[in-house]
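> sequence and predicted model, in that order:
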Amino acid sequence: MYSSINSDKHAHTNPANNEPVREYTIFNTYFFLFLILFIIKRVAFNSLIFSEFSIRYFFGLEIVSVIGIFLFMELLFKSKKLWGYILFNLLTSVFFIFVIVYHNYYGTIPNYQVLLQFSEAGKLGESIWALFNPAYLIFMLDTLLLVLLLLLKRIDFKIDIFSTIKPKKLLISFLVFCIFSIAVPITHSSEIAKERDKKIQDMGIVNYQLASTYSQLFAEPVITDANQITNKLISETKGIKTKPNPELFGAAKDMNVIMVQLEAFQNFPIGKDINGQEITPVLNQLASENYYFTKFYQQISQGNTVDAEFLANTSLYPSGQYVTSKRYAGKEIPSLPRLLHGVGYQTATLHTNDKEFYNRGEFYKALGFDRVYDKEFFGEDRTLLFGEIDELLYRDSLNELVKLTENNNRFYAHYIGMSSHHPFKIPKDLQKLNLPEKYEGTLIGDYLQSIHYADFALGTLVEELKKNNLWDKTLLVIYGDHFAIHSDTVQTKDRTMLEDFIGEPYTKQTMMNTPLLIRIPGIKGEVRDNVGGQVDILPTVTNLLGINVNQVHFGQDLLNVQPNLLPERFYMVTGSYINDKVMYSSSDSKILPLNGKANGFDKNNIEEDYNKTLKLLEYSDIYLENLPNR
């Protein structure tokens, strides 16, 4: 990297000692060195995330933006610029690794709101490490090597780029252009129907984060009157009519309510067997005797599990911009716990994780739960990933539920079973399936083992309810919170094994499909194939309890009201939706049939349902933002 000391153009002598004096060009600056390093890393990042690479956008927007950042550093810092470059290089490497690991599981690229949850990542422990490939550390190699060479004084570069190119005004003018190039994508960052990952390809990962941050921090405040958002408006927007005398109204009146949310529990294993062994024998039995909804879909956003809790307990949509449990923890949110408390129920939420994870401690106050049972209550006698295994969750909590029934009181208990959480690694003594050898140690084999155990543990709850004379006094609702295996990122080998197991292609429709089962004591249920989502749980439960819901809610009673329209966001681009016949992806305008061909589906309805979807999400966001503080 040294220029020739014999060149008249590039060198002269120091008259004090007659030694050559080092001459520098732009190619001998740290500015240029770190720009090249960024380009190399960015190309490597692109190859791991995207299937194509746009030179025009990359060099037209992203590199210009990075040059702008570097020039800001040159202008603002008189000293220690080198360590500033090294810090930028290090943070960029960490950022790329985080995004790749996140994309490996969620199949999407995080915005700055997700990045702010980085502190939660350490609590995921084994789940994060299962997604990490040691090869990703190559992103850090250059930083370590540079620091070593600098300490050994083995490289020689000019720190100040302005001493190599004149006039300085030319560079300052270019800096203004760089700022403008960043501002251009910011002005378009609110484009709602454009796929996030495609937008990042076009804008660049750096520009996207800047645009996302800008649009969310400096967006104009919502001025729509929240009082105009009513259940009538929601029903009219969805195009549904409620029955004046709904069926099964009050069928579970005055009963206790237990809701069980099962982690990463998809619908496809129910009813399946392997080597003559049922994967989910407990759920199979419940599904054969009670209401089982086969076309039930997740609607979560970036909060994942906690978003599923929110949907089931509020019938509102989680935020697409923020982590709902953090953004709205200070609000007084109309909810199922508040509603049931108002008619004499004791309410409790139970899971074995720390309640501070995802700010649940404050979030549960916002939802109005009377009691919270978490790791502090359950202890750590037999932990799995986050806390006690599911068997102990159910077994150790029943005495508490029995106490809540004293003096003829009723209770509402919301459970979260966590043993089937990614990476689906459970101890050998809990692995009760005898899998074929080809499944051993694979993602699919581990997943089947984990949900088989989660199903077995659920049987513990059933037995405990019967033992404590609560089985015939309790409305039981069981549902999955979200997908376990992403259809876009599953490896080819795992996909082949999975498709062989389920007997059909593994699609986005299959990925988003989670189970819903409802047991009403004394009533024989049936298999239902009408479409529903997590937002529909609250109105379905309140109908069975004989409670008229006047608070704003976006779901509908699945036992009475059809058709349905389920807005999706985050795991599908905003504007995507599921209706009775198809799943519509707004990012690429794909129409994905829910069952074979979309018979009877009118393509002319796509735009109409798309516009309805945007309105419903907007109404929910406005409603949440304008709720009173606690």
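Thanks, I have the structure now.

> can we go C-alpha only for contacts and neighbour counts from here?
Fine.

> run through the strands of the stretch 151-300 of the chain in chain order.
Taking DSSP state E, counting those that start in this stretch as the test, the strands found in the stretch 151-300 of the chain are 256-262, 273-274, 277-278, 291-293, 296-297.

> tell me which of those strands sits most buried.
Of all the strands of the stretch 151-300 of the chain, strand 296-297 has the most neighbours on average by mean count of other Cα atoms under 10 Å, namely a mean of 28.

> so how far is that strand off the chain centroid?
Centre-to-centre, strand 296-297 and its host chain are 16 Å apart (Cα atoms, centre = their mean, to the nearest Å).

> elements contacting that strand?
Using 3 or more Cα pairs under 8 Å, 6 or more residues apart in numbering; DSSP states H and E as the contact test, the elements touching strand 296-297 are strand 532-533.

> do you know how far residue 567 is from residue 394?
33 Å (Cα to Cα, to the nearest Å).

> now residue 329
As defined by Cα to Cα, residue 329 lies at a distance of 27 Å from residue 394.

> which stretch among the strands of the stretch 151-300 of the chain comes nearest residue 558?
Residue 558 lies closest, by Cα to Cα, to one member of the strands of the stretch 151-300 of the chain: strand 291-293, at 9.0 Å.

> neighbouring contacts of that closest one?
For strand 291-293, contacts defined as Cα atoms under 8 Å, 6 or more residues apart in numbering pick out 515-519, 524-532.

> with stretch 115-122 instead?
Stretch 115-122 is contacted from outside by 128, 357-358, using Cα under 8 Å, 6+ apart.

> please convert the buried members of these into ChimeraX selection syntax.
The ChimeraX selection below is limited to those of these classed as buried (16 or more other Cα atoms under 10 Å):
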select :128,358
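
> take a look at this one as well, against the first:
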Amino acid sequence: MKELGGRIRRALSTRMGFFVLAVALFWAKTLWAYNTKFNLGSTGSFQHLLLALNPLPTTILLFGVALYMTGRKSYVTMLLIDAVTTTWLFANILYYREFSDFMTFALIKGSSSVSNNLSTGITNIIRPSDFLVFLDLIILIVVLAFKLVRVDMRPVKKRVAMLISLLAVLLFGANLQMAYHDRSGLLTRTFDNNYIVKYLGLNVYTVYDGVKTEQNSAVMDKAKASDLDSVKNWLKKNHMSGNVSYRGVAKGKNVIIFHLESFQQFLIDYKYDGKYVTPNLNKIYHESDTLSFDNFFNQVGQGKTSDAEMMLENSLFGTSEGSAMSQYGTSNTFQAAPAILAQSQGYTTAAFHGDVPSYWNRENTYKSWGYDYYFSKSYYKDKKGYEIGYGLKDKIFLKELTPWLEQLPQPFYAKIITLTNHYPYPLDKKNVTIPKTKTGDDTVDGYVQTAHYLDQAVGEFMRYLKKSGLDKNTMVVFYGDHYGISDNHKKAIAKLMGKKTFNDFDVAQFQRVPLMIHMNGLKGGVNHTYGGEIDVLPTLENLLGVDSSKYIQLGTDLLAPNRNQTVAFRDGDFVSPTITKVGSEYYNTQTGKKISHPTKAQKWQERASLNRTTTMLSLSDRIIQGNLLRFYHPSGFTKVNKGDYNYKLSATKKSLKKLQEKKKTSLLYKNGNKSTIDDYVTDAPELSGSSNSSSSSSSSN
């Protein structure tokens, strides 16, 4: 045994021996991470073989660079390459845990717009076992530092180094051929990064993403007006007129959009510990003057909240990587809801958010979309204890925004972005009014508490609307922006839903989020049509009497009869009333059973829905990445000039005062310039005993 140990030590004390050790350790830890930290969905012996093979080619190629160097420089280079690639793997483990996806250069490029409070999420994401990915690096450093293996100063022959590089290339070629055998078009027709990592590895995915990012930059430079022809032809063939009986029923009404952060449909009528989690939203959902949709899905990608906003305001998808708002919000031409309503019907438009204006590049994007006002964090009183997680607590935020809301000349279009129900769902004890769930998953168990708090805040706001009289002339829209609990928590979700298991089909169905359109006198009810966030804008336009047919919008009115009910997901999957696609599998939507032997009719439906899904995603990407709307000039619409908007506090005060005197339609003006803030009642403990007038209300006169 001692002799064997000596032989191993002597072998490792050669340059090639150390190289083999480094590659083997890196391969082992990467394979461990693939199987324990990611959900790549490998099935069958062939895919498991590919998963085991794919770390080797790039590891050999990268580590092999050190073999071209001499002496200690070779060892240091190998360790540096190991450190850099390991750090990238570690970063992806953390990102994947929260977003079920891998990092992209586009995301990194826009990271400054989402960096605020990022540490709040990271500290809750990291697990001790994540640091095991650095174990191989530590082992290599230790064996060198304690001279368990000696540094081999002899150079490696260039011919040997080149043969090793060639071996890496040949292994990659074999890997790629095997991958294409199992999934043709892997690199040319995919919307899911998991497939690339599963078949080719994280390092190849990184290179692939870098190439795509560079290509996307080139697309915009090369785009021309004729590129819109295919978009217009598809829209012409697939145009669906809005529901005639609802056309214009809300014309001239104020519109308030409630962006319910991370709020999922299952929370409606959900009870825990004998108590409804969302009693206020339940009431609104079931009222006779509320149009509610129980098969409404989020369709976001990596951009999550920003993707939801992109669809809501533009009826265009977010991009396949990163956030469209972060990447294109400043530079692109848009024809968004705020500008459409302002130009066609004289609406005043405003967005309200309790965090910094740079988040998701909102300050620049909102100017591109034509928002007159953006009331971000600096507009509200902010004392110790007012914030939690990603900004102002919802109860405080909603009360603080009302002095600004009452100054908006009517009709107005106002989007309110809530924050408290945001991962990792923290809530201080004084605001907790419902116990945590007991799934054993810390990420999941606080979700009902922050959702309940959000619901209470909504209830307070709705009571204010009624007391102030705004409800008589206002349409309020509530929608959930994206999932709150990701598919990395299947066991916990199963417990919440009272199910024994929770498979991929269940995850797809779990993407339902609420959509409620509430207005006095509206003919309501629960609508069962299948639709998604891409369809909200055309639906609202029909209700408001706006002709959506002249704009480039990919969604359709949710109330339109005989509409196509295929809901496209950003990764290329889809759901419809009959068939659901998840990865390469198809399911019967009604039974949840996998369709192993599809009928002729089912095959036709699968092809038709897949074609519609991929076409819509491709057209949307083409529009955004090529900035094609700069070439499109709908009648009656003037291109938004971003220079016309200034979101500084002093500029906003001046503009609002001037506009109120000119239009004489704001709630404040109609109330004899007396604020309605006293009509707002909240039980927020942070505000108990404080004056009803806030810094914002006192500055509004």
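Great, that's in hand. Quantities reported herein were computed from a predicted structural model and do not represent experimental measurements.

> compare residue 329 and residue 394 of the first structure (neighbour count), which wins?
residue 394 (24 against 20; other Cα atoms under 10 Å).

> confirm that one sits in a strand?
No: secondary structure of residue 394 of the first structure, determined by DSSP: H, G, I helix; E, B strand; the rest coil: helix, with no strand assignment.

> run a quick neighbour tally on the one in the second structure that sits across from residue 458 of the first structure in the alignment.
The alignment partner of residue 458 of the first structure in the second structure, by TM-score structural alignment, is residue 458. When counting by other Cα under 10 Å, one arrives at 22 neighbours for residue 458 of the second structure.

> quick one, helices of the stretch 1-150 of the second structure?
Here the stretch 1-150 of the second structure has its helices, by DSSP state H, counting those that start in this stretch, at 2-12, 15-37, 44-53, 55-64, 71-99, 105-109, 118-125, 135-145.

> how big's the offset between the shortest one and the first structure?
Spelled out, that is helix 105-109 of the second structure. Following superposition, helix 105-109 of the second structure is found to deviate from the first structure by 4.2 Å on average (mean Cα distance after the TM-score superposition for the first structure).

> okay, which residue is most central for the first structure?
The centre of the first structure sits closest to residue 302, judged by Cα atoms, centre = their mean, with a distance of 3.2 Å.

> show me what contacts that residue?
Residue 302 of the first structure neighbours (Cα under 8 Å, 6+ apart): 114, 320, 322-323, 570.

> now these in JSON lines, with distance to residue 32 of the first structure?
Compiled in JSON lines, the contacts of residue 302 of the first structure are given as follows (distance: Cα to Cα, whole Å):
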{"residue": "114", "distance to residue 32 of the first structure": "31"}
{"residue": "320", "distance to residue 32 of the first structure": "38"}
{"residue": "322", "distance to residue 32 of the first structure": "37"}
{"residue": "323", "distance to residue 32 of the first structure": "38"}
{"residue": "570", "distance to residue 32 of the first structure": "37"}
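
> among those residues, name the ones in helices.
Members of the contacts of residue 302 of the first structure lying in helices (criterion: DSSP state H): residue 114.

> so of the contacts of residue 302 of the first structure, which ones are in strands?
Assigned to strands by DSSP state E, none of these qualify.

> which of the contacts of residue 302 of the first structure lies closest to residue 56 of the first structure?
Nearest to residue 56 of the first structure among the contacts of residue 302 of the first structure, with distances taken as Cα to Cα, is residue 570, at 27.3 Å.

> can you count the residues close to the residue nearest to that closest one when sequence neighbours are not counted?
Residue nearest to residue 570 of the first structure in three dimensions, not counting chain neighbours: residue 301, with 5.2 Å by Cα to Cα, 6 or more residues apart in numbering. Residue neighbour count, defined by other Cα under 10 Å, stands at 23 for residue 301 of the first structure.

> thought residue 301 of the first structure was touching residue 307?
Yes: shown here, residue 301 of the first structure and residue 307 form a contact pair, counting by Cα atoms under 8 Å, at 6.4 Å.

> run a quick neighbour tally on the nearest residue to residue 186 of the second structure once chain neighbours are set aside.
Using Cα to Cα, 6+ apart and skipping the chain neighbours, the partner closest in space to residue 186 of the second structure is residue 180 (6.4 Å). Using other Cα under 10 Å, residue 180 of the second structure has 14 neighbouring residues.

> how close does residue 180 of the second structure get to residue 68 of the second structure?
With Cα to Cα as the criterion, residue 180 of the second structure and residue 68 of the second structure are 32 Å apart.
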